[in-house]
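Engineer: how would this look folded up:
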Amino acid sequence: MIPIPHPLLSLKSPPKTLFAQGDLSLLQAPKKIAIVGTRKPNPYTKLLTHNLSELIAKSGGVVVSGGALGVDIIAHLGAMPRTIMFSPSSLDSPYPKTNASIIKQIYEKALALSEYENNPSPKPYHFLERNRLVIALSDIVIIPQADLGSGSMESAKIALSLNKPIYVLPHRLGESEGTNSLLQDKKAQAIYNLQEWIKEHFGTLFCPQDDEILSFCYNPVGFEVAYQKFGDKLYEYEVEGKIKIENGRIYVC
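Structural biologist: Modelled structure (predicted):
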């Protein structure tokens, strides 16, 4: 059991207890970013969530999420070891079990927290209780993809009630209707360029491995645009597993 972090005390119903496993120094990070979203992200969301989480961690931030399938666990992996997971279950019962191996990594390398001492099988309301802690601990909330009426949209409501700024990824019409509605209602801002967003919030501009090609492609770009600049070198990077060329666009792996 650990002392309740000050940001959680701002909640109407702060946790009475908090159990921890891992690196408690992560709680002292000057900037903590919540990344939460759908359990069924599309390929675009998967790649950008991972890349953004990695950038946040490399820039000195900490990514906070809930360990769930989809966006949550991708965010944890991208930021490892600079990530904090709030569990809807007690820490002796990793949940969901499909993520148990990754959650074990979080226990060993990062930080896991839970307000439950004995809760092996979380009920639906436990997920909402967990979500309030994820949002309250964080300075900024990012929702890469979410449907209307989803748990992620409930998290958005919590963020708005706590005056936490919300950011989302831009999506096409008919996709991620929850985050698109937040944009339409001016309750969230869009992230159009990952590195510019990092520079704005962390004052740094991280270039992967100081590599011109990876830096250029870190925001998914059109293949033709990149090919005009770098030529056949792109195919070498694809073979080496550094980038992925898909549907006429390039993504950093």
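Engineer: from here on, contacts and neighbour counts on C-alpha atoms
Structural biologist: Noted.
Engineer: What distance do you get for the closest residue to Met80 other than its chain neighbours to Ile243?
Structural biologist: Nearest non-adjacent residue to Met80, counting by C-alpha to C-alpha, 6 or more residues apart in numbering: Ala110, 6.8 Å away. Distance, Ala110 to Ile243, by C-alpha to C-alpha, to the nearest Å: 27 Å.
Engineer: okay, these two: which has more neighbours?
Structural biologist: Ala110 (24 against 20; other C-alpha atoms under 10 Å).
Engineer: So that one sits against Phe86, correct?
Structural biologist: No - checked against C-alpha atoms under 8 Å, the pair Ala110 and Phe86 is beyond contact range at 11.6 Å.
Engineer: how far out from the middle of the chain is the longest helix along the chain?
Structural biologist: Counting residues, the longest helix in the chain under DSSP state H turns out to be helix 43-58. The chain centroid and the centroid of helix 43-58 are separated by 7 Å, computed with C-alpha atoms, centre = their mean, to the nearest Å.
Engineer: need the strands for this structure, in chain order.
Structural biologist: 19-22, 32-35, 62-65, 83-86, 111-114, 140-143, 166-168, 189-190, 221-222, 243-246, 249-252 (DSSP state E).
Engineer: Among the ones you listed, which comes closest to Gly149?
Structural biologist: Closest to Gly149 of the strands of the chain is strand 140-143 (C-alpha to C-alpha; 13.8 Å).
Engineer: Against which helices or strands is that closest one packed?
Structural biologist: strand 32-35, strand 166-168 (3 or more C-alpha pairs under 8 Å, 6 or more residues apart in numbering; DSSP states H and E).
Engineer: tell me the contacts of Val62?
Structural biologist: Leu26, Ala29, Lys31, Lys32, Ile33, Ile56, Ala79, Arg82, Thr83, Ile84 (C-alpha atoms under 8 Å, 6 or more residues apart in numbering).
Engineer: compare with the first, here's sequence two:
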Amino acid sequence: MADADPLLHDAADRLRLIRTPGVGPVTYRQLIRRFGTAAAALSSLPDLARRGGGRSGAPPDPRTVAQEVDRVAALGARHLFIDSPDYPRLLAELDDAPPVLTMRGVLPAADARIVAIVGARNASAAACRFARGLAHDLAAEGAIVVSGLARGIDTAAHMGAGAATIAVIAGGIDVAYPPENAALQERIATDALLIAEMPPGIEPRARHFPYRNRIIAGLAHGTVVVEAAPKSGSLITARLANEAGREVMAVPGSPLDPRAQGCNLLIREGATLVQNAADVLEQIRPLDSRLVRSPTWGFEPQPPADADDQARRGIADLLGPVPVAVDELIRQSGIAPAVVQMVLLELELAGRLERHAGGRVSIVT
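Structural biologist: So this is what the prediction gives:
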């Protein structure tokens, strides 16, 4: 009997690699670039972690991955890997783009204009009405509205956009959160597009929401914030959008309302003040195609960049509990970038390194 489709084997191996503890989006890309295939990367994990001074997390059993694949299919969903031609181009530009997404629904056209609308969960009635109307008007002009299906502004945006919406959730594709949005989540999955990064069955936790926020920001040409308190998750989304080179827009509010302070602060710091859909569409008008950056994460194997013990010590000495940019480590160490990246990869697989937004890293104490 002939062997099973090798492409299916490779997809299962990639899913095992992604679900391995300690293998995040950046590490996944580096492993595939270094070793060419997920199977080769999986076999390399113990040795790489040993060089980093620890032990690698055990990849999930192949049966566990098979169960996930079956569960996703039973839900009417599918996995979408980052090297698929269907993977959203804007999202793929992020250095920490999810290696795999779980999706229900249909992806918008590659040239669709996508706008993120985010804001406070405890938003005022006036702000919810504005967000709903803004989303409706954007959809009427052919734009797609993406948000996080949270209470308040997110819910209003999804409802206003109708079928022209994308919901990105923090838990598994089969977990409705908040519970009162279960019907809305199902409608979006049926009529529009529902996206999750976490495996099925995973309940959302506080640490998952920043990951969800980066997907929202990464999918969109621009992000509009409608009511947000200082230090809120909506401002995190706006910051991530700015770091990705996307437009950041905010709706001004009364200085007497604490829920407007975040938006007013964004405007003071340079975000575009918007009052209607025309303002938003003006900011995300199409660029000259010659100026659009294409993803450069290609998965072709690259020459080895092994580090020696001296390089490992030098980089470890520069690391501390305060996050530092990888570029700064390269500059201060004087070590070749490929070698620095390999040392960081070893440390992360050993459980000794934590990665942060903006290409920063810190040592785990």
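Engineer: Can you calculate the TM-score here?
Structural biologist: TM-score of the superposed chains, computed with TM-score structural alignment, normalised by the length of structure 1, equals 0.74; 200 aligned residues with a C-alpha RMSD of 1.7 Å.
Engineer: just the buried members of the contacts of Val62 of structure 1?
Structural biologist: Buried members of the contacts of Val62 of structure 1, counted by 16 or more other C-alpha atoms under 10 Å: Leu26, Lys31, Lys32, Ile33, Ile56, Ala79, Arg82, Thr83, Ile84.
Engineer: residue in structure 2 matching the fourth one?
Structural biologist: When structure 2 is aligned by TM-score structural alignment, Ile33 of structure 1 is paired with Val115.
Engineer: neighbours around Met1 of structure 1, how many?
Structural biologist: Burial of Met1 of structure 1 is recorded as 12 neighbouring residues (other C-alpha under 10 Å).
Engineer: wouldn't it be in contact with Ala20 here?
Structural biologist: Yes - using C-alpha under 8 Å, Met1 of structure 1 is in contact with Ala20, at 6.5 Å.
Engineer: that older thread, relative to Val71 of structure 1, how far out is the residue nearest to Met80 of structure 1?
Structural biologist: From Ala110 of structure 1 over to Val71 of structure 1 (counting by C-alpha to C-alpha), the distance is 18 Å.
Engineer: Let me see the contact set for the spatially closest residue to Ala190 of structure 1 that is not a sequence neighbour.
Structural biologist: Closest residue to Ala190 of structure 1 in three dimensions, ignoring its sequence neighbours and counting by C-alpha to C-alpha, 6+ apart: Val168, at 5.0 Å. Contacts for Val168 of structure 1 (C-alpha under 8 Å, 6+ apart) come out as Ile142, Ile143, Pro144, Gln145, Thr179, Leu183, Ala188, Gln189, Ala190, Ile191.
Engineer: Just the closest of the buried ones among the contacts of Val62 of structure 1 to Leu133 of structure 1, please.
Structural biologist: Ile84 (11.1 Å).
Engineer: What are the neighbouring residues in contact with that closest one?
Structural biologist: Leu26, Val62, Val63, Val64, Ser65, His76, Ile106, Ala110, Leu111, Ala112, Leu113.
Engineer: Same list (the residues you listed) but as CSV, adding distance to Arg172 of structure 1.
Structural biologist: What follows is the contacts of Ile84 of structure 1, written out as CSV (distance: C-alpha to C-alpha, whole Å):
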residue, distance to Arg172 of structure 1
Leu26, 36
Val62, 29
Val63, 26
Val64, 26
Ser65, 25
His76, 26
Ile106, 33
Ala110, 34
Leu111, 35
Ala112, 34
Leu113, 35
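Engineer: Buried subset of these, written for PyMOL?
Structural biologist: Here is the PyMOL command that picks out the buried ones among the contacts of Ile84 of structure 1, judged by 16+ other C-alpha under 10 Å:
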select buried, resi 26+62+63+64+65+76+106+110+111+112+113
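Engineer: Looks like Val252 of structure 1 contacts Phe216 (just checking).
Structural biologist: No - Val252 of structure 1 lies out of contact with Phe216 (C-alpha under 8 Å); the separation is 9.5 Å.
Engineer: Please say which of those two ends up with more neighbours.
Structural biologist: More neighbours surround Val252 than the other of Val252 of structure 1 and Phe216, with 24 against 16 (other C-alpha under 10 Å).
Engineer: measure the residue nearest to the more buried one when sequence neighbours are not counted to Leu214 of structure 1 for me?
Structural biologist: Setting aside the residues directly before and after it, Val252 of structure 1 is nearest to Ile243 in space (C-alpha to C-alpha, 6+ apart), at 4.4 Å. For Ile243 of structure 1, the distance to Leu214 of structure 1 equals 8 Å [C-alpha to C-alpha].
Engineer: what is in contact with those two at once?
Structural biologist: The contact sets of Ile243 of structure 1 and Leu214 overlap at Val252 (C-alpha under 8 Å, 6+ apart).
Engineer: about what we covered before: counterpart of the residue nearest to Ala190 of structure 1 in structure 2?
Structural biologist: Using TM-score structural alignment, Val168 of structure 1 pairs with Ala250 in structure 2.
Engineer: what does Leu183 of structure 1 give?
Structural biologist: In structure 2, Leu183 of structure 1 lands on Ile267 (TM-score structural alignment).
Engineer: Then Ser155 of structure 1?
Structural biologist: Residue correspondence to structure 2 (TM-score structural alignment): Ser155 of structure 1 is matched to Thr237.
Engineer: burial of that match, as a residue count?
Structural biologist: Counted with other C-alpha under 10 Å, residues neighbouring Thr237 of structure 2 total 29.
Engineer: Distance check, Tyr192 of structure 1 against Leu169 of structure 1.
Structural biologist: 7 Å.
Engineer: out of those two, which sits in the more crowded spot?
Structural biologist: Set Tyr192 of structure 1 next to Leu169 and count neighbours by other C-alpha under 10 Å: Leu169 wins out with 23 against 12.
Engineer: My read is that the more buried one contacts Gln145, right?
Structural biologist: Yes - judged on C-alpha under 8 Å, Leu169 of structure 1 makes contact with Gln145 at a distance of 7.0 Å.
Engineer: Now do the shared contacts for these two.
Structural biologist: By C-alpha under 8 Å, 6+ apart, the residues touching both Leu169 of structure 1 and Gln145 are Thr45, Thr179.
Engineer: Could you check how far Val145 of structure 2 is from Val65 of structure 2?
Structural biologist: Distance from Val145 of structure 2 to Val65 of structure 2, by C-alpha to C-alpha: 32 Å.
Engineer: Mind telling me what Tyr211 of structure 2 corresponds to in structure 1?
Structural biologist: Matched to structure 1 by TM-score structural alignment, Tyr211 of structure 2 sits across from Glu129.
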